[in-house]
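> sequence unknown, structure follows:
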């Protein structure tokens, strides 16, 4: 609505409504003093000429209702690829991110760029990513004392932040930096992700096991006062500690905060500054536990586990999902928020799809069937409860991930042997394509799912969820692909007996590995074949020397009755 009325969008959104609930005014990020002035003006008009405001409300409602839902161009994947390229060429060439101020992290766009890099790992795209991630991790938008991120930067150089902290930012940036650490082979990105994960555990975790939603920017009437250092505080700090950081000045005031100019300060230096701040009371914490944001965090923990192999993050994800099941599901229905010991208001589409994504990605790394069953149930609940609109009006991600794009991705993933989700997936795809074409330059997640660019980890499921594949790095000179198949499922060996079947193949930078690396296949006759086939089944390990940059695995899975279409997966070595 705000995009239709004003031509631009932002957050938070503020609206003035009639008693009947129709909007007479809407805008984004309105300061308190300005909002009070606006409210007083509307109150006077409402008392004197209410019909004037009712007509404004009617005009806005008609404007939104008559918004054209027909795209200006015809759908094709080539259009999406061209749009993605155009987005990348229009980024801030000096500072990266979107041009101008304020600067939001734009996690959905970063994820799309990482997915694009896996598909086509060009030096230019790598440079764009490393510069952008470098700005995020070194400038003032990151809290270098406590180890996390502020919501956005108020300037064009990522330096002076709006000091609010949101759980969804932390979750999405953990995921971004974990993926980037793996795909770009940059260990320092893992450190940023783990630093942020430690912050949410230490500061935002509630006694219920859920995570609080936000920390206020205001601190005793001073924007960012908790994070800024005054001169008396400086005088207590050793010069050697101060010199490990660069310092930016907050506006025109004698207040400063640290950032990184060249090299990461020592943990001791950070601890000294943290000790000073820990002597102060914390800013106000919004203690609502929101389902969708907690599900995003659970998904981020899964990503961090997959990227680093550290099992404590898997435990965190499993514990958080268990909390959601205990506190935010009542009589089989999801609830949107948990606050003061009670769950309130029915969940929305974003809650269902974010939790379904967490279940699915837990299934991907554990191959635990119950996670798959729960993900499928949530997706079917969305369809049965008609949460997925037949006509998608907006696919722009904003500060989060488009729930419509996420629903399509998951429904497509679970459409096998499920007519309900198969129909929903087909309908969602068409609607998503049309909605994407109406806002192609801000629909990053939709571009990713429509181009099928969401495979970026070390582990994947395949064969309609009946197979699992992961990359295991045993040492600097040895790695292996581990493939697990459920009972009744097989993959063709590296030398199938029939020309029509696709061989299992491992390629490093486009070159096939030596055939001696493959295990001995079995010969088995399946229901659709008159002759025995050369197969791998159950647990398959293929060892190789990781002498290269990229590993591609090609395979074709078969049940006892049918062979599926071939699949391919790409891994960073």
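Everything's here; your move. This is a predicted model, so every value here is computed, not measured.
> drop to CA atoms for contacts and neighbour counts, all remaining ones
Noted.
> Please, where are all the helices along the stretch 101-250 of the chain?
For the stretch 101-250 of the chain, the helices defined by DSSP state H, counting those that start in this stretch occupy 107-119, 123-138, 167-183, 187-199, 231-234, 239-242.
> looking at those helices, which is buried most?
Mean neighbour count (mean count of other C-alpha atoms under 10 Å) peaks for helix 167-183 among the helices of the stretch 101-250 of the chain, with a mean of 26.
> what packs against that one?
With contacts defined as 3 or more C-alpha pairs under 8 Å, 6 or more residues apart in numbering; DSSP states H and E, helix 167-183 has these neighbours: helix 107-119, strand 148-149, helix 187-199, helix 291-308.
> before we move on, the earlier item: for the helices of the stretch 101-250 of the chain, could you give me JSON lines that also reports distance to residue 223?
Listed next are those as JSON lines, based on distance: least, C-alpha to C-alpha, whole Å:
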{"stretch": "helix 107-119", "distance to residue 223": "24"}
{"stretch": "helix 123-138", "distance to residue 223": "21"}
{"stretch": "helix 167-183", "distance to residue 223": "19"}
{"stretch": "helix 187-199", "distance to residue 223": "21"}
{"stretch": "helix 231-234", "distance to residue 223": "17"}
{"stretch": "helix 239-242", "distance to residue 223": "23"}
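> wait, which of those is closest to residue 43?
helix 167-183 (35.2 Å; C-alpha to C-alpha).
> And the helices and strands packed on helix 167-183: which comes nearest residue 165?
Across the helices and strands packed on helix 167-183, residue 165 has its closest neighbour in strand 148-149 (6.7 Å, C-alpha to C-alpha).
> distance between the closest one and the chain's centre?
Here strand 148-149 is found 16 Å from its chain centre; the criterion is C-alpha atoms, centre = their mean, to the nearest Å.
> for that strand, packing partners?
For strand 148-149, the packing partners by 3+ C-alpha pairs under 8 Å, 6+ apart come out as strand 142-143, helix 167-183, helix 187-199.
> Included below, for side-by-side comparison, is a second structure:
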């Protein structure tokens, strides 16, 4: 947490009583920040001032840059305080507000990111979106003082121009949900696969040739596609990408865990934030890769990921923190970078081999963004072009001999003595629900009981703290302040509870998931036709982009949850959340909706076995037997009415066999493959 003890209350703004680490970072700015609140909205209307809305999060590097360059400066604050009402939002505290404006920025400007800065009218109509704004004009970008003065002048002298811009924006962003719009799923998985093939980077893995995000749910889709259609190229794309990430600079070779994204197409130069959702997503992809290949290296990487999470992101209570900063001591990546001199002194005679393995250079290999120049330091990475990733996929960690392992241990000990990056200690319900899903997937894919234990621990924490009678919590602050659940919390927690329950035949978890799904259904049914929600905030997320981004979209997660609910005998009508625009996009560009595509594959290929199970080992034995026969998506539910060693076979629509022996199950499944 941010230490606010030394902040004088006389110099603090309206954020002084907030508990979000991000808002606390700005509480002593000379900018008169307000939280997202009725008080701020009323002031804007009363004073007839435009609103400067700034959205970010506590571990965001460019948010730190703007805070240091601009929001801490009196001359910038003077303009903002005199001419605007300024509002700060933590995107992880208010994901619905963030989602709405991210979608707005993407539609109007063609791109979005954080910090996200939006000019709003006094009645909350968005006008102009911006991301990072420099303090002074440079490199073709206007400086913040000049920008704010020019917009204020327009508002003062020609307000009709502002309102005309609002009308233009609304033509781009108004996106009402029709009463009946749906898409046909005929061959969309194959179209998605072919689109991914066309954008696949055959040299370094991933998709495209610019900066690269892990987008691990795409790897999951490709692994599942291979399992069902036996398309070797699907598996090759997934394996090459996973190997390139693990070998590249985007992966922390010293302490484990993946960074936010790579600024280059070769995965070598990372943007150093570590987000919980990226780790959860990567664990999910690795689990699916193990299902497809049975290769031990995927279990090993899952172990590394979990070791990192439990070492650096696990709270004493049992939930996982949301993120680790890119910066330490005000410098991006300082915690993770090394000079060749440091490494020589530390490693002695082992330096030469270590430097060759990890591409260490005396003049440094790390290129600073945005200068495009080396800072004399090194990021560790293994060469990860196609021939090297092929070697990893065949032989595993070919570079990790005892000398390299011991050297990495020395670096880890040395790094522990450095000033670490700040950890954002928010425990968000939705992302912890996603992690529960991924840990449960890791267990059901590998049958490794270590992963079961981690999933059980997280399930127990969430069921005790974040879910009660189907109602979810988004986060709980140390003071006890609670923020109630958003749609994303209900979607991800329900999916995670279902996955855990079906992976372990834990009927209590399945029942809890059904209660959450019921509440999600009620919320979506009530909110589907509105963007105003007076009790929570000005906006909700139901009308925003439904494409997957760094993680699966909450709407795709909702559809997965409904599939699991159907398997559990809960048949709420699937609420149609697809706009005509979304249907067109899904039909034309299904590769942007891979989690949805994967749900359709699960719908056609998953089976549920009900039985009178007594031990986890019973499930593992059955799962291994079915996996050998090509059934990789198997779920379990306990049914005490069945006799020992008899089972009921079900799918998402109905049970097709009841109370039969396992041989009968196998014979039926075999007959369905003909």
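That came through fine. Since the structure is predicted, the reported quantities are computational estimates derived from the model, not experimental observations.
> Of all the helices and strands packed on strand 148-149 of the first structure, which one is nearest residue 37 of the first structure?
The closest approach between residue 37 of the first structure and any of these, judged by C-alpha to C-alpha, belongs to helix 167-183 at 31.0 Å.
> What span of the second structure is the closest one aligned with?
Counting by TM-score structural alignment, helix 167-183 of the first structure lines up with residues 276-292 of the second structure.
> can you tell me the mean distance of the matching stretch from the first structure after alignment?
The superposed stretch 276-292 of the second structure is, by mean C-alpha distance after the TM-score superposition for the first structure, a mean 1.3 Å from where its aligned residues fall in the first structure.
> try stretch 454-465 of the second structure
Once the two are superposed, stretch 454-465 of the second structure sits an average of 2.2 Å from its aligned residues in the first structure (mean C-alpha distance after the TM-score superposition for the first structure).
> Where does that stretch end up in the first structure?
The counterpart of stretch 454-465 of the second structure in the first structure, counting by TM-score structural alignment, spans residues 316-327.
> quick revisit: of the helices of the stretch 101-250 of the first structure, which is nearest residue 280 of the first structure?
The stretch from the helices of the stretch 101-250 of the first structure with the least distance to residue 280 of the first structure (C-alpha to C-alpha) is helix 231-234; that distance is 11.8 Å.
> By how much does that closest one deviate from the second structure on average?
Following superposition, helix 231-234 of the first structure is found to deviate from the second structure by 2.9 Å on average (mean C-alpha distance after the TM-score superposition for the first structure).
> Report the distance from that helix to the chain centre.
39 Å.
> before we move on, what about stretch 124-136 of the first structure?
18 Å.
> likewise stretch 360-376 of the first structure?
Averaging C-alpha positions (C-alpha atoms, centre = their mean) puts stretch 360-376 of the first structure 18 Å from its chain's average.
> okay, and that stretch goes to which residues in the second structure?
The counterpart of stretch 360-376 of the first structure in the second structure, using TM-score structural alignment, spans residues 498-514.
> how about the matching stretch: buried residues?
Of the residues in stretch 498-514 of the second structure, those scored as buried under the neighbour-count criterion (16 or more other C-alpha atoms under 10 Å) are 498-507, 509-514.
> Identify the residues contacting the aligned residue in the first structure for residue 216 of the second structure.
For residue 216 of the second structure, the aligned residue in the first structure is residue 107 (criterion: TM-score structural alignment). Contacts here follow C-alpha atoms under 8 Å, 6 or more residues apart in numbering; on that basis residue 107 of the first structure touches 172, 173, 176, 399, 400.
> what packs against the longest helix along the second structure?
If you go by DSSP state H, the second structure has its longest helix at helix 507-527. Taking 3+ C-alpha pairs under 8 Å, 6+ apart as contact, the helices and strands that helix 507-527 of the second structure lies on are strand 471-476, helix 487-504, helix 554-567.
> Pull the number of nearby residues for residue 79 of the first structure.
Residue 79 of the first structure is surrounded by 15 other residues when neighbours are defined as other C-alpha atoms under 10 Å.
> Can you point out the buried residues in the helix or strand harbouring it?
Following DSSP states H and E, the helix or strand that holds residue 79 of the first structure is helix 77-89. Neighbour-count burial for helix 77-89 of the first structure flags 80, 83, 84, 87, 88 (criterion: 16+ other C-alpha under 10 Å).
> returning to that earlier point: kindly state which of the helices of the stretch 101-250 of the first structure is positioned closest to residue 412 of the first structure.
Nearest to residue 412 of the first structure among the helices of the stretch 101-250 of the first structure is helix 107-119 (18.1 Å), distances taken as C-alpha to C-alpha.
> Now do the closest one and helix 77-89, the angle between them.
Using axes from the mean of the first three to the mean of the last three C-alpha atoms, to 10 degrees, the inter-axis angle of helix 107-119 of the first structure relative to helix 77-89 is 110 degrees.
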